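> Next one to model:
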Amino acid sequence: MLYIVVDGGKNVKTTIAKVGQFVEREVTIGAWIAGKRSSGKIAFLQLRDGTGFIQGVVVKAEVGEGIFQQAKNITQESSLYVSGVVRADDRAPSGYELTITKIEVIHEATDYPITPKEHGTEFLMDHRHLWLRSKRQHAVMKIRNEIIRATYQFFNENDFVKIDPPILTGSSPEGTSELFHTKYFDEDAYLSQSGQLYMEAAAMALGRVFSFGPTFRAEKSKTRRHLIEFWMIEPEMAFVEFDENLEIQEQYVSYIVQSVIKNCQLELKVLGRDISKLEQIKAPFPRITYDDALAFLHEKGFDDISWGDDFGAPHETAIAEHYDMPVFITHYPTSLKPFYMQPDPNREDVVLCADLIAPEGYGEIIGGSERIHNYEMLKENIESHNLSLDAYQWYLELRKYGSVPHSGFGLGLERTVAWISGVEHVRETIPFPRLLNRLYP
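Predicted structure coming up:
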């Protein structure tokens, strides 16, 4: 990091995250006031700068009446340059404290709407642009960022190439009607609900690829697991069949969980996350077939579900709680899954697919499968699903020119962030959530 020296070389301009490098030295930090309290002789300022939080201590006897009154009167979310000496303090969450010597107010905020009192969810959502500044939301966003960083590292280390599929498409990858329609000049177009089909084309060119980008589902759901706009990590791999696909998934999930434990200790502590539950998340993960999962649910008294029905949140939670680990549910009925999934060669009524269910009630975080690589079989499936052969002609051609067995999966970032960070609702895991009745801010 580039440090800026000020005040004739005695003072270093830095960030809260880096103050540990300057213990017993004077630094200057650009920050905002997250909170404050004071007595007759000492003022405590809770400072944040985006990289972290630190307490600044202003001692009246050391700084004089002017600076002390400035500290007492400064308002929540005012911005300032603050100078002071970095002190090691084992009682502080970050391990450091700042003994303030100088305050330069940049902008004084007035009537900041999010006060230390309790606020309702709708109020906080209306003020999401400000709620992001809170310590809790800061922690969630830092964990989200670490998962993204670790994702790139994992796939780069394993020879995957990053590819960006289009967001505007002419057809549905899933063959559903839950799409956002728009006009593309004189044609119909849709916001993408998955980049998978395009990633298959990329895999035929580059072997192992992954994408990371926004996807959209026009699904009128209000559950704590659903968003209208969310981000997906979608790897696709040539010459990878079903079992190897599952192995790559569990290695990837284990990798990002352990990266968060290693690099986000303070954030997990802020959120009150039980790290012991995360520490046991290591490959391999248990696997259970759809048939065995259905039998298990019947044993547990779930009589509302029959073969051919999809599992709902209560069913997934019951299965996950039994293992207390991410668990693969494999070999779903063909009727429940999209047209491109490879049938089990030993049983045509199920496909070579798996959903990865997170523990602690967070539900499905990954869906994946081996893809059909036979031209005639895929063509027949497209027709049987009443999809346009013309719209999928380019996709079919991937099976016409050097087709190979290939597999892939998609991980929903926000559900994964919710699970790893331990927050209840996915609306806290994306900077500006788009929900059924929310397009603001």
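> When you work out contacts or count neighbours from here on, use the C-alpha atoms and nothing else.
Fine.
> what's the host helix or strand of Gln55 in contact with?
Assigned by DSSP states H and E, Gln55 falls within strand 53-59. Contacting residues not belonging to strand 53-59 are listed as 16, 41-48, 68, 71, 92, 94, 96-101, 135 [CA atoms under 8 Å, 6 or more residues apart in numbering].
> Next, work out how far apart His385 and Trp131 are.
Computed as CA to CA, to the nearest Å, the His385 to Trp131 distance reads 45 Å.
> the more surrounded of these two?
A side-by-side neighbour count of His385 and Trp131, using other CA atoms under 10 Å, places Trp131 first with 19 against 12.
> Tell me the buried residues in stretch 255-274?
Within stretch 255-274, the residues scored as buried using 16 or more other CA atoms under 10 Å are 255-261, 264, 267-268, 270-271, 273.
> Stretch 288-308: end-to-end distance?
16 Å.
> which residues does Arg415 contact?
Counted by CA under 8 Å, 6+ apart, Arg415 has contacts 225, 362-365, 426, 429.
> do that again at 10 Å, thanks
Contact partners of Arg415, counting by CA atoms under 10 Å, 6 or more residues apart in numbering, are 224-227, 230-231, 358, 362-366, 421, 423-427, 429-430.
> next up, for comparison:
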Amino acid sequence: MFRVYEASGRLDKRQISYRGNNVFEPIEDVQATLFTPDICKKRLQDIIFSEHFRHLHIIDNLVFLATVEYFSSIGAQWCNLPLTTLMISSPGEVYQGKILDYNTDSLPIQIDWFDLNRKVFLSESSQFYLELRLLQENVEMVFSIYNSFRKEKADFSHLSEFQHIEFEGKIGYEENIKIAFDILKFITNKIISSAPKSLKYFLSEDEVEMLSTTFEYRNLARISFKEALHALYVDTSDERYKKFSLEHFGAWEEVRLTQIFNAHIILEEFPLLQTSFYHNELRKDEHGIPLSESADLILMGFREVIGSGVRIQNYEALLEKASIFNLPKDDYYPYLEMRKLNPYQKTSGFGLGWQRYTQWLLKLPYIWDAVHIPRGHILPAP
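Predicted coordinates for the structure are as follows:
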């Protein structure tokens, strides 16, 4: 099977190993490698002289062209959007204080905006502004391809600045998931047909052949988060997975789940208050815990590449969630008020991490090898 990583070990002796490709040898513990200034210092020479980055350039261009072609084919329109914002889509760690026990939100990057003495952020998602565009008459589906910023240290699968392919439409949950899965298939097939030489620089003939069929629906498993935790508990006997929480769910668990099910994973029905505040409530479980109408797509032998979901439509419900997350209502006023407008319809959408996808596609050990000029927590260079 087409796998980048293997998750092995039990309890506190766990590791994620890298399987290797035509360029990189296998690595026993990929998480042990740190993003350092030396990587950035060497990058200037690499861009000029390395065959790796010449082929990556070709692949990147095709990701862009295929994305635009696919979205155009389904009637989605591109949007020009801001990179600075008062509204961040994952505000939990900034505003929630001690209200929630656990939340997976990451910190945004705050900037000085002229002489304003208030929080202004670099966008970590274009979603809010895509939703605003859908208020226009006859605009049914939109997308953007932009940089996103998150104040988290770079590691083997995270960058502090990355490219985000985002989609929003006046569609339901199931159609949204189908579009998310289909765009991955479309981009992959476009690269296979248009850049076989660049693919085969990184991958074997057999691996390219696996790619050509990997996005058939027989290779996709859909499971609830509760089912995922149970599968992990059966697999590891780790008592932590008996707790219905995202607290102990990370890279190792994502990779391991794809091994258990031998498939790409659509993971859904998360604890609502541990996801982004705008996710709609699907239902309550048997214990009265609200579950989110959202899903992550985890690629086989890899990590989450797409996060998706249905947005809250009801004004009062969204206002209540904003209060739970302790959001400043003046900043989020436009997002709240749009629910009161007559043209407003419930929307669904997703965000696709460009470099995550490229890292998986080319079976690269580190995400900083999936971008020409990586940005992490060290001094930006070159």
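> Report the TM-score for the pair.
With the length set by TM-score structural alignment, normalised by the length of structure 2, the two chains reach a TM-score of 0.80; 319 aligned residues with a CA RMSD of 1.8 Å.
> what about the alignment partner in structure 1 of Glu69 of structure 2, how many neighbours?
The alignment partner of Glu69 of structure 2 in structure 1, by TM-score structural alignment, is Gln153. By other CA under 10 Å, the residues close to Gln153 of structure 1 number 14.
> next SSE after the host helix or strand of Gln153 of structure 1?
Using DSSP H and E, Gln153 of structure 1 falls within helix 135-157. Of the helices and strands lying after helix 135-157 of structure 1 in sequence (DSSP H and E), the nearest is strand 161-162.
> and that following strand, how far from structure 2 on average?
Aligned to structure 2 and superposed, strand 161-162 of structure 1 gives a mean residue distance of 0.4 Å (mean CA distance after the TM-score superposition for structure 1).
> same for that strand, what does it pack against?
helix 135-157, helix 196-206, strand 208-216, strand 229-238 (3 or more CA pairs under 10 Å, 6 or more residues apart in numbering; DSSP states H and E).
> now the ones you listed as JSON lines including distance to Asp303 of structure 1?
Compiled in JSON lines, these are given as follows (distance: least, CA to CA, whole Å):
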{"stretch": "helix 135-157", "distance to Asp303 of structure 1": "38"}
{"stretch": "helix 196-206", "distance to Asp303 of structure 1": "35"}
{"stretch": "strand 208-216", "distance to Asp303 of structure 1": "33"}
{"stretch": "strand 229-238", "distance to Asp303 of structure 1": "33"}
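> what residues are up against whatever residue of structure 1 lines up with Gln127 of structure 2?
Aligning on TM-score structural alignment places Gln127 of structure 2 opposite Gln196 in structure 1. Contacts for Gln196 of structure 1 were tallied using CA under 10 Å, 6+ apart; they are 165, 173-174, 202, 210-211, 233-236, 408-410.
> Okay, now stretch 214-224 of structure 2: how far is its last residue from its first?
End-to-end distance (CA to CA), stretch 214-224 of structure 2: 22 Å.
> Show me what counts as buried in that stretch.
Of all the residues in stretch 214-224 of structure 2, those buried under the rule 16+ other CA under 10 Å are 214-215, 220-222, 224.
> now the helices: where do they sit in the stretch 151-300 of structure 2?
173-194, 196-202, 205-213, 225-236, 251-261 (DSSP state H, counting those that start in this stretch).
> taking these together, which one is wrapped up most tightly?
Burial of these is given as mean neighbour count (mean count of other CA atoms under 10 Å); helix 251-261 ranks first at a mean of 20.
> For that one, give me the average deviation versus structure 1.
Mean for helix 251-261 of structure 2 is 1.3 Å (mean CA distance after the TM-score superposition for structure 1).
> What's the match for Met338 of structure 2 in structure 1?
Per TM-score structural alignment, Met338 of structure 2 is aligned with Leu398.
> returning to that earlier point: just put the buried residues of stretch 255-274 of structure 1 in CSV and tack on distance to Lys142 of structure 1.
Shown next, in CSV, are the buried residues of stretch 255-274 of structure 1 (distance: CA to CA, whole Å):
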residue, distance to Lys142 of structure 1
Tyr255, 17
Ile256, 13
Val257, 14
Gln258, 15
Ser259, 12
Val260, 9
Ile261, 12
Cys264, 8
Glu267, 7
Leu268, 10
Val270, 11
Leu271, 12
Arg273, 14
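> Name only those of the contacts of Arg415 of structure 1 that count as buried.
The buried subset of those - by 16+ other CA under 10 Å - is 225-227, 230-231, 358, 362-366, 421, 423, 425-427, 429-430.
> Mind checking which of these are in strands?
For the buried ones among the contacts of Arg415 of structure 1, the ones inside strands are 230-231, 358, 363-366, with DSSP state E as the criterion.
> Report the contact partners of Ile59 of structure 2.
So Ile59 of structure 2 contacts 53, 65, 188, 190-192, 194-196, 198-199, 358, 361-362, 370 (CA under 10 Å, 6+ apart).
> quick one on the thing from earlier: how about the strand holding Gln55 of structure 1, aligned to which bit of structure 2?
Going by TM-score structural alignment, strand 53-59 of structure 1 lines up with nothing in structure 2.
> now that strand against helix 135-157, angle please.
140 degrees (axes from the mean of the first three to the mean of the last three CA atoms, to 10 degrees).
> coming back round to it: of all pairs in the buried residues of stretch 255-274 of structure 1, which one is the farthest apart?
Maximum pairwise distance among the buried residues of stretch 255-274 of structure 1 (CA to CA): 22.0 Å, between Tyr255 and Val270.
> Can you find the partner of Glu236 of structure 1 in structure 2?
Checking TM-score structural alignment: Glu236 of structure 1 goes with Glu168.
> Cool, thanks, signing off.
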